[in-house]
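Asker: predicted structure and sequence below. I'll ask about it afterward.
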Amino acid sequence: MIEQTRRERPVNILIKAAGYSSILFVTLIFIFLMREGLPALANVSLSSLFGTIWYPIEGYFGIWPLFFGSIIVTLTAILIAIPLGIGTSLLISEIAPMWLKNVLKPLIEILAGLPSVVLGFIGIQVVVPLVREGLNLPTGLSGLTGAILLAFIATPTIVSISEDALNTVPASYRQAALALGATKWQTIWNITLPAAKTGVLTAVMLGVGRAIGETMAVMMVTGNAPVMPHGLDAIFLPIRTMTATIASEMGEVANGSPHYQVLFFIGIILFMVSLTINVVASWVSTRGLKRSERSLS
């Protein structure tokens, strides 16, 4: 027993070191972003920084068009990805025969592993013409095109985590519902899905985080127009996100310039949004586990 404990000690030390190092790296990233981005509050007027015009050449650094552009694209993508992702996870977990599961799961894993630039290229060649011709728009480079690509990027995350949550629901729940005369669909909708709601909510939150941090695919198909959105039809017009702005302009700015500092300030906003989403997802998951433990006890 003592021999086994001695052998396990180095492994425990390595695991703890890995956990603490991840916290350290995230903290260092946050400190670096704060150091580079916070001076923008002193060197750029707040009226310009929180304005509605993004034109850095003339000294206009309004971040609202970029912020709302990211929100519009992300929300639209999630509205597409939630039914697609949860429906696919229900199909794989509850309905599909084994041979179909063996086909769908590798396909979803392949979709999750596709590089963003490849999806962006597919979007330019396939999705952009379909959106332009199908909706009779002047250009297919729009927020809707970016949202469609983001939906396909976020869907594998939602499918994978939702399926795991559905698979943890005890089989006795399903058997009891079927024994009481419920149909297959009634069992899925009223028993299985509510029992796995914590995991499904966590999957949706992580899908949102995956979508809002995407850069390359969005930059390639949204038109990159930093225009303040007005009305619901903004999704059908060219738009620009915060991530696309950082990716397209960071390589062209002078180190330490106001433009440079504002781009890092945008990075701080993205960091805080992603951190908030992950904290909420962790809280939802932890709360669900505690409820499960109380119900079992």
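Answerer: Everything's here; your move. This structure is a prediction, so every number in the text was calculated from the model and none was measured.

Asker: contacts and neighbour counts: CA atoms only from here.
Answerer: Will do.

Asker: which residues are in contact with Leu90?
Answerer: With contact set as Cα atoms under 8 Å, 6 or more residues apart in numbering, Leu90 has these partners: Glu163, Leu166.

Asker: ok, 6 Å please
Answerer: By Cα atoms under 6 Å, 6 or more residues apart in numbering, no residues touch Leu90.

Asker: would you agree it falls within a helix?
Answerer: Yes. The assignment for Leu90 is a helix, going by DSSP: H, G, I helix; E, B strand; the rest coil.

Asker: please name every helix or strand in contact with the longest helix along the chain.
Answerer: Longest helix of the chain, by residue count under DSSP state H: helix 258-296. Where contact means 3 or more Cα pairs under 6 Å, 6 or more residues apart in numbering; DSSP states H and E, helix 258-296 is packed against helix 2-37, helix 197-212.

Asker: what comes up buried for it?
Answerer: If you call a residue buried by 16 or more other Cα atoms under 10 Å, then helix 258-296 has these buried ones: 258-271, 274, 277-278, 280-281, 284-285, 288.

Asker: ditto for stretch 31-46
Answerer: Those would be Leu33, Met34, Glu36, Gly37, Pro39, Ala40, Val44, for stretch 31-46 by 16+ other Cα under 10 Å.

Asker: one more structure, for comparison:
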Amino acid sequence: MNNKLQKQLLKRSKAAKLERLGKTVSFLALMLITVTVFAIIIFVASKGLSTFFSNHVNVIDFLTGKDWNPNVTNSKGQPEVGVLPMISGSFVVTVLSAILATPFAIGTAIFMTEISPHRGAKILQPVIELLVGIPSVVYGFIGLTVVVPAVRSIFGGSGFGILAGTFVLFVMILPTVTSMSVDALRSVPRYYREAALALGATQWQTIYKVVLRAATPGMLTAIVFGMARAFGEALAVQMVIGNAALLPHSLVSPASTLTSVLTTGIGNTVMGSLQNNALWSLALVLLVMSLIFNLVIRLIGRKGAMSK
């Protein structure tokens, strides 16, 4: 009788079995994601580094070269695969769109959380969700039919270029930065506001000197996240930027980004050729930049957690 009771007590309950099963499934899912990420990194790195190890292209010349024409060799006998114009175009479009989107995003977030939290969220939240759900090709088509002609008529030139790409990316990253800024402002403890108001501060003084400063790490994370989104955007930018692999000398001159060159050229090359390897090297640069953006986001988030 005692042995039977002991066996029943040592037997796992149904809840314990389900908990063990849940932990096992979660661990397997985590391992699958980890292996997939490392596999992607290894695959892109192996393809991208072939340009330097198999085709013997100098890394410095690749990163600082101003001419992109993999089918032509220069006076040194090296292929013209300089990516400086694309890197410059990507950074200029990304930074300008972030500068343009940040004030609108923060202003909208303040209105939704501090000034009119009920009516503002009721009206603006569906708008933000709608902007997030619009496909990139739709943004690109609107930019092609509306933004490009407007830039052409106001600023001159062909209309294709950095400025048109900036306006399109501004609309695309605005909902992302706004949503994350709203979350950052809502995470500020309520007693911060109550203490400031109790000391005689006005609503704007409370927002400016207390709430915004407390939410600064979260809003910086939102801005960097929006920049990462803009840096990796391909289709919409490709449709309005002009796709000219030249160093941008003005905001209305045609230019190109890393993603626009990749999307236009990857389907027209032979796997293993120099042209294909050079495009994979562009993908490797994009991957490294994405990792850097993620690292910056983690550092900002860690400093924000330490400051609390």
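Answerer: Received it, and whenever you're ready, just let me know what you need. All values reported here derive from a predicted model rather than from experimental measurement.

Asker: could you show me where the helices are in the stretch 101-250 of structure 1, in order?
Answerer: 116-122, 128-134, 143-167, 171-179, 184-187, 193-195, 197-212, 216-221, 242-249 (DSSP state H, counting those that start in this stretch).

Asker: nearest to His230 of structure 1, out of these?
Answerer: Across the helices of the stretch 101-250 of structure 1, His230 of structure 1 has its closest neighbour in helix 143-167 (12.9 Å, Cα to Cα).

Asker: now that closest one: which residue numbers in structure 2?
Answerer: In the comparison with structure 2, helix 143-167 of structure 1 aligns to the range 162-186 (TM-score structural alignment).

Asker: how big's the offset between the matching stretch and structure 1?
Answerer: Following superposition, stretch 162-186 of structure 2 is found to deviate from structure 1 by 1.1 Å on average (mean Cα distance after the TM-score superposition for structure 1).

Asker: and for Ala171 of structure 1, the neighbour number?
Answerer: By other Cα atoms under 10 Å, 10 other residues sit near Ala171 of structure 1.

Asker: next one: the one 4 residues further on
Answerer: Around Gln175 of structure 1 sit 12 other residues, with neighbours defined as other Cα under 10 Å.

Asker: list the buried residues of stretch 116-130 of structure 2.
Answerer: Gly120, Ala121, Ile128.

Asker: got a markdown table for those, with distance to Leu197 of structure 2 too?
Answerer: Below are those laid out as a markdown table (distance: Cα to Cα, whole Å):
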| residue | distance to Leu197 of structure 2 |
| --- | --- |
| Gly120 | 22 |
| Ala121 | 23 |
| Ile128 | 30 |
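
Asker: residue range for stretch 28-46 of structure 2 in structure 1?
Answerer: Using TM-score structural alignment, stretch 28-46 of structure 2 pairs with 17-35 in structure 1.

Asker: quick check: buried residues in that stretch?
Answerer: Within stretch 17-35 of structure 1, judged by 16+ other Cα under 10 Å, the buried ones are Leu33, Met34.

Asker: residue in structure 2 paired with Ile235 of structure 1?
Answerer: So, by TM-score structural alignment, Ile235 of structure 1 is matched to Leu251.

Asker: just list the residues touching that match, thanks.
Answerer: Contacts of Leu251 of structure 2 by Cα under 6 Å, 6+ apart are Ile162, Leu163.

Asker: ok, the one 3 residues further on next?
Answerer: Contacts here follow Cα under 6 Å, 6+ apart; on that basis Pro254 of structure 2 touches Phe160, Gly161, Ile241, Gly242, Ala244.

Asker: are any of those residues buried, and which?
Answerer: Buried among the contacts of Pro254 of structure 2 (16+ other Cα under 10 Å): Phe160, Gly161, Ile241, Gly242, Ala244.

Asker: the closest residue to Phe67 of structure 1 other than its chain neighbours - how many residues pack around it?
Answerer: Of all residues not flanking Phe67 of structure 1 in the chain, Met242 sits nearest, at 6.2 Å (Cα to Cα, 6 or more residues apart in numbering). The tally of other residues near Met242 of structure 1 (other Cα under 10 Å) stands at 27.

Asker: confirm for me that Met242 of structure 1 is in contact with Phe68.
Answerer: No. Using Cα atoms under 6 Å, Met242 of structure 1 makes no contact with Phe68, being 9.0 Å away.

Asker: distance-wise, check Thr5 of structure 1 relative to Leu24 of structure 1.
Answerer: 28 Å (Cα to Cα, to the nearest Å).

Asker: residue contacts, the residue minimising distance to the centre of structure 1?
Answerer: Residue closest to the average C-alpha location in structure 1 (Cα atoms, centre = their mean): Arg210, at 2.2 Å. Shown in contact with Arg210 of structure 1 (Cα under 6 Å, 6+ apart): Ala154.

Asker: what does it align to in structure 2?
Answerer: Per TM-score structural alignment, Arg210 of structure 1 is aligned with Arg229.
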